[in-house]
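1. Sharing a model prediction with you, sequence too.
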Amino acid sequence: MNVSEEQTMIDRLNAMHEFPGDFIFKVIGENEPTFVSRVVQAAVNAIGESGGVDVDTRESGKGRHVAVTLSARVQSPQMVLEVYGLLKAVQGVRFML
């Protein structure tokens, strides 16, 4: 993402959310033993242990995929983009919302 695209995303996040505040991240990926823990660790790496990350999971009907919903207190739109950047790098991620 170039500087202009990043600023556009920051502007949109500021328009739609109040910071600091709670933010929900959704990640869908392969349902394998360490996927959820890798997703949670990526979020904690960006937010920090003190931010607290609530986790909810749901398997797909056939059990091949798992949806991970993370709710966390974020301090800024830049932190949201940092979390998404780290989540994007997690092996097995198929979609992010």
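-> Good, I have the coordinates.
2. Going by C-alpha atoms from here, please, whenever you check contacts or count neighbours.
-> OK.
3. host element of the residue nearest to the spatial centre of the chain?
-> Nearest to the mean C-alpha position of the chain, counting by CA atoms, centre = their mean, stands residue 25 at 4.0 Å. If you go by DSSP states H and E, residue 25 is part of strand 21-30.
4. Against that first model, consider the following:
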Amino acid sequence: MSLPSVELLESRHTFPGPYTFKVIGSAEANFTGRVIAHVRDELRMELDPPYSLRSTKKGDHVSITIEPECESPQQVIAIYSRLTGMDGLFMLL
């Protein structure tokens, strides 16, 4: 996956502000918890950012929409970098 550039992020979003990440992965091995933990760690948050979940009918995959407050495009890129290497990741938008 290629990461978005700072210029692209700045042209499409206002910083600081919320940024929406869509993460799809395996429903096993605490995938959701690991995604939330990566975002919290990167942004040094004490509480979980707003997020919602959707599971497939079989329950073997989960889609996580997470909307943390990001101060800069560099933070968005750093979160993408952390998430791209996760075990169980199928898609990141």
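-> The structure has been received and is ready for your questions. Worth saying up front: this structure is predicted, and the values here are computed from it rather than measured.
5. What does the superposition give as a TM-score?
-> Once superposed, chain against chain, the TM-score is 0.89 (TM-score structural alignment, normalised by the length of the second structure); 93 aligned residues with a CA RMSD of 2.1 Å.
6. tell me the SS of the residue of the second structure positioned farthest from its centre?
-> For the second structure, the largest distance from the centre (CA atoms, centre = their mean) belongs to residue 58, which lies 23.0 Å off. Assigned with DSSP: H, G, I helix; E, B strand; the rest coil, residue 58 of the second structure falls in the coil class.
7. hmm, back to that, can I assume the residue nearest to the centre of the first structure is in contact with residue 71?
-> Yes: here residue 25 of the first structure lies in contact with residue 71, judged by CA atoms under 8 Å, at a distance of 6.4 Å.
8. what does residue 27 of the second structure align to in the first structure?
-> By TM-score structural alignment, residue 27 of the second structure lines up with residue 31 in the first structure.
9. which residues in the second structure does stretch 84-92 of the first structure match up with?
-> Alignment of stretch 84-92 of the first structure against the second structure: residues 80-88, by TM-score structural alignment.
10. And the strand holding residue 25 of the first structure, what does it pack against?
-> For strand 21-30 of the first structure, the packing partners by 3 or more CA pairs under 8 Å, 6 or more residues apart in numbering; DSSP states H and E come out as strand 65-74, strand 93-96.
11. Output the ones you listed in CSV; the columns should cover mean neighbour count and distance to residue 38 of the first structure.
-> Listed next are those as CSV, based on neighbours: other CA atoms under 10 Å; distance: least, CA to CA, whole Å:
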stretch, mean neighbour count, distance to residue 38 of the first structure
strand 65-74, 20, 11
strand 93-96, 15, 10
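12. Adding distance to residue 8 of the first structure, write the ones you listed out as CSV.
-> Formatted as CSV, those follow (distance: least, CA to CA, whole Å):
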stretch, distance to residue 8 of the first structure
strand 65-74, 18
strand 93-96, 19
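13. Of all those strands, which one is nearest residue 47 of the first structure?
-> Nearest to residue 47 of the first structure, of all these, is strand 65-74, at 6.8 Å by CA to CA.
14. mean deviation of that closest one from the second structure?
-> Average distance, strand 65-74 of the first structure versus aligned residues of the second structure after superposition (mean CA distance after the TM-score superposition for the first structure): 0.5 Å.
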